[in-house]
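Peer 1: what's the 3D shape of this:
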Amino acid sequence: MLLDKTVRFSLAGCLLAQMLVSISLGSDWPQWRGPTRDGVAQGTAWPESLGEDVLKLSWRVELGPSYSGPIVVGDRVFTTETRDEQTEVASAYDRRTGKRLWEAEWPGSLTVPFFAASNGSWIRATPVANTDTLFVAGIRDVLVALDTQTGAQRWRLDFPAELGSEAPKFGCASSPLLDSDYLYAQMGGGFVKVHQQTGKVAWRVAPDGGGMSGGAFSSPYLTNDNGQRLAVVQTREALKGIDAETGDELWTQTIEAFRGMNILTPVLYDGKLFTSAHTGRSQLWRRDGDDPGRLQQVWSNKSQAYMSSPVVVGDHLYLHLRNQRIQCLDLKTGEEAWRTQPYGKYQSMAVLGDRILALDERGELLLFRANPETFEEIDRRPISEAETWAHIAVCGGQLFVRELHALAVYDWVQE
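Peer 2: Okay, the predicted model is just below:
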């Protein structure tokens, strides 16, 4: 089996106050797609309303543009921005008051190709943090480590300068992950393992050359494979399993997509891997019992994802499609349970129990039930007049939204 255990959704919760929810233990959102990197939130069930008397704006600060999702560790919120098209900035805010605690900056400028100009030339990847250090991937393939308390720079790793790799044409878009003493990132023309204390590269692998050196859009995922630490890496051309200790490639599977637009983060289900590609297909894969160096397709269908990574509840997957509809898939069979009317070009999804929050790029927040029988909209609400392409963070009774030019924080109110 690919995994020695499946992802569980009955996670320990946060304590809620009777009125405004207080910050509690286990209420962090420290990386891309949350604590377990799969969009699963922790805590007490969200109210079945998005009304302004239930989901209240706590504070909002104006910022330069960014596609990075906000992350939350302890009493701090971290976000990024690009200023004057030349400088990248990381900032820390008090999560209750919105007071800026510090900011750090470095040169960071790159112009994306003309046909992607509408996507902007600003910082893209979501940072990752522990209690000591914030790690930020800049648009020019530069990895910066900052002290979470002061913003002081601990180290800076410029991959093009140090490894001779090219800066990705569309900018660094893959969000790094942290595991024990090491940071893993699809940067530097490949997949790298970096010591988090020193910034020294332990190894770099580029299994398929062109696909990785073009700059990955997808973000890596770490799991266990019969006691072995495994990095699941989706390049622009293939899905790969990399030994997280040695960097050895354990298996590879070509994933076809238009111009290498393999964007979503693959998700895990019952020891198997799901992925879906722009102009490609949705597919579920498992390790081949006869040949452990390859994957075997469980099922495939014509559904095409675009940029949004899905969430899994029970035996069903909830996926936002390239045609802007939300689809529910039976993961056992690959059959469609239902699909909706269009809901924007993008949906950043988070799930808690049987409720899914989804924010589209137009600033509309949707709350619906994870019900495989039918699409069950609970509530919806416009919360931003600006674009909202960054992934939401939901933890400790709060919702964190990175608008294109602002950071807004909301509190759930409990009766």
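Peer 1: From here on, just use CA atoms for contacts and neighbour counts.
Peer 2: Noted.
Peer 1: any chance you could map the strands in the stretch 1-150 of the chain?
Peer 2: 55-62, 71-73, 76-83, 87-94, 100-107, 128-129, 133-137, 142-147 (DSSP state E, counting those that start in this stretch).
Peer 1: ok, and what's touching the fifth one?
Peer 2: It refers to strand 100-107. By Cα atoms under 8 Å, 6 or more residues apart in numbering, the residues outside strand 100-107 that reach it are 86-94, 150-153.
Peer 1: To E385, which of the strands of the stretch 1-150 of the chain lies closest?
Peer 2: strand 55-62 (13.2 Å; Cα to Cα).
Peer 1: follow-up on the earlier one: dump the contacts of strand 100-107 into TSV; add neighbour count and distance to Y182 as well.
Peer 2: Below are the contacts of strand 100-107 laid out as TSV (neighbours: other Cα atoms under 10 Å; distance: Cα to Cα, whole Å):
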residue	neighbour count	distance to Y182
Q86	13	29
T87	16	27
E88	24	24
V89	21	23
A90	22	21
S91	19	23
A92	25	23
Y93	20	26
D94	16	27
T150	14	22
G151	19	20
A152	14	20
Q153	15	18
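Peer 1: Following up with a second sequence; could you model it the same way so I can compare the two?
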Amino acid sequence: MNNRKKILVLLFMLGAQAALAPHSLRAENWPHWRGPSFNGSTTEKGLPATFSKTESVKWVANLPGPSAGTPVIWNDRVFVSSVDQQARTLQAMCLDRAVGKTLWQRQTGVGISLDEKSNFASPSPVTDGKRVWFFYGNGELAAFDLDGKQIWSRNIQKDYGQFAFQWTFGSSPTFYAGRLSLQVLQRDVPVHGRGHADGPIDSFLLGLDPQTGKELWRVVRPNDAREESKESYATPIPFTFSGRTELLIAGGDCITGHDPANGKELWRWGTWNPNRITHWRLVPSPVAGGGVVLACGPKGAPVFAVKAGGHGTLNDSGLAWTSAEREISSDVSTPLFYEGRFYILNSDRRTLARVVPETAKVEWTGDTGSQAKIEASPTAADGKIYFMHHRGDVFVVEAGEQFKLLHTAAMGDEGDHDLRSSIAIAHGCLFIRTASKLYCVGKE
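Peer 2: Sure thing, here's the model as predicted:
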């Protein structure tokens, strides 16, 4: 065989091996705070089960201030939303994924919070690999290319009216099917001087042109909730079932599905609040899997599984099941769907439950032993589930048939509190955000 033929054969064999390589060997990005599938999971493999501040740390980057936002990752870039505590400004940041070096940092606003519970940088950025969008609780919304050049910016409060929330608003934007989506589910009257008094205050959904920021559609989303129960901090979640794609929207004592092309409401179910309690704000985003859509009632209320594929206004016959009150419940954390199971984190009881979507069977409930409240949302890959408590301890749980706590790592610093960022998983690494640091953790 001559050299030319040998080279051709070798190239063919290498190409065949690459084509037959398992998907697990192909690194995935993490473009949205709930991951590439909008359910908290990814197909990444080779992730560490044990680590610490000094073990399996590829790099650590200092951040100018805290945020509940989750980092998003695309190829060699990590995007982070933050406040600058000293300058009292809002920041959009991009880091080199390989070494943690700051590639660019842009000021996006002035002022960082309305209360001590959170700050304006709580929403997570989102990217499509060409652009990255940063939204903040004061209404600032800015688009950049991956090199940090600003493409456009606008302020949602200035364009649509002052937000009417008791606390600092914190919903993250979603990019899907060529559109940027944002939900603003708020009170219908001013609260603490917030919200305009010169007309009705609507709760609404927005579809925006990602390249220009211009409105593609705006849909008012009515509800029967009262006072604080109208407020939602959830994120629009794309979901496809039986060939129909929709945006799942939770808040205002109900859950709805909308056509992403025009925002039209396709169905709704509610309520988890039949007595119209007035302080049941909603934080967890919806999650779908196994033919159902989960909506988490707040304050110890059950989790409700709505049958996917509904039309119009659904009554309770549209429910597949309802969890046991307070036992399987989530007041803040968004549940995880991973390898055919829901994992529901109960922040008050500090337990994690594994639930079968089709039957509501609770296969196990495990006590994390956490010494602090847990309000981060769990993420998963490589047979492991990751989440962090308020002071920065990271828990690693086996996603198996029995509850098994594999590891606990103290990643927070002295004085860290109210940490809520979820752990992003991409390119074989974990991205763990504390109050002042971002850790990239991976096997050596």
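Peer 1: and of the strands of the stretch 1-150 of structure 1, who's closest to S218 of structure 1?
Peer 2: strand 133-137 (13.8 Å).
Peer 1: Which part of structure 2 matches the closest one?
Peer 2: Taken onto structure 2 by TM-score structural alignment, strand 133-137 of structure 1 occupies residues 131-135 there.
Peer 1: can you list the residues that contact that stretch?
Peer 2: 79, 81, 92, 121, 123-127, 140-146, 172-173.
Peer 1: Stretch 114-130 of structure 2 too?
Peer 2: By Cα under 8 Å, 6+ apart, stretch 114-130 of structure 2 touches 31-33, 67-72, 74, 79-83, 90, 112-113, 132-138, 145-146, 167-175, 418.
Peer 1: quick one: which of the strands of the stretch 1-150 of structure 1 is nearest G344 of structure 1?
Peer 2: Nearest to G344 of structure 1, of the strands of the stretch 1-150 of structure 1 and by Cα to Cα, is strand 55-62 at 21.6 Å.
Peer 1: With structure 2 overlaid, report how far that closest one is off on average.
Peer 2: Overlaying structure 2 shows strand 55-62 of structure 1 at a mean distance of 2.5 Å from the equivalent residues (mean Cα distance after the TM-score superposition for structure 1).
Peer 1: what separates that strand from the chain centre, distance-wise?
Peer 2: 22 Å (Cα atoms, centre = their mean, to the nearest Å).
Peer 1: And that strand, what does it pack against?
Peer 2: In terms of contacts (3 or more Cα pairs under 8 Å, 6 or more residues apart in numbering; DSSP states H and E), strand 55-62 of structure 1 is packed against strand 406-412.
Peer 1: Now do the strand it packs on: which range of structure 2 does it align onto?
Peer 2: Strand 406-412 of structure 1 covers residues 437-443 of structure 2 once aligned (TM-score structural alignment).
Peer 1: Other residues contacting the matching stretch?
Peer 2: 46-48, 51, 56-63, 100, 428-433.
Peer 1: Just the buried ones from those?
Peer 2: Listed as buried from the contacts of stretch 437-443 of structure 2 are 47-48, 51, 56-61, 63, 100, 428-433; burial here means 16 or more other Cα atoms under 10 Å.
Peer 1: how about K99 of structure 1, what's its partner in structure 2?
Peer 2: Using TM-score structural alignment, K99 of structure 1 pairs with K101 in structure 2.
Peer 1: Setting aside sequence neighbours, what's the nearest residue to that match?
Peer 2: Once flanking residues are discounted, K101 of structure 2 sits nearest to L95: 5.4 Å by Cα to Cα, 6 or more residues apart in numbering.
Peer 1: Now do stretch 263-282 of structure 1: distance to the chain's middle.
Peer 2: That offset, for stretch 263-282 of structure 1, works out to 14 Å (Cα atoms, centre = their mean).
Peer 1: and that stretch, how far apart are its ends?
Peer 2: 13 Å (Cα to Cα, to the nearest Å).
Peer 1: Would you agree D159 of structure 2 falls within a helix?
Peer 2: Yes: the assignment for D159 of structure 2 (DSSP: H, G, I helix; E, B strand; the rest coil) places it in a helix.
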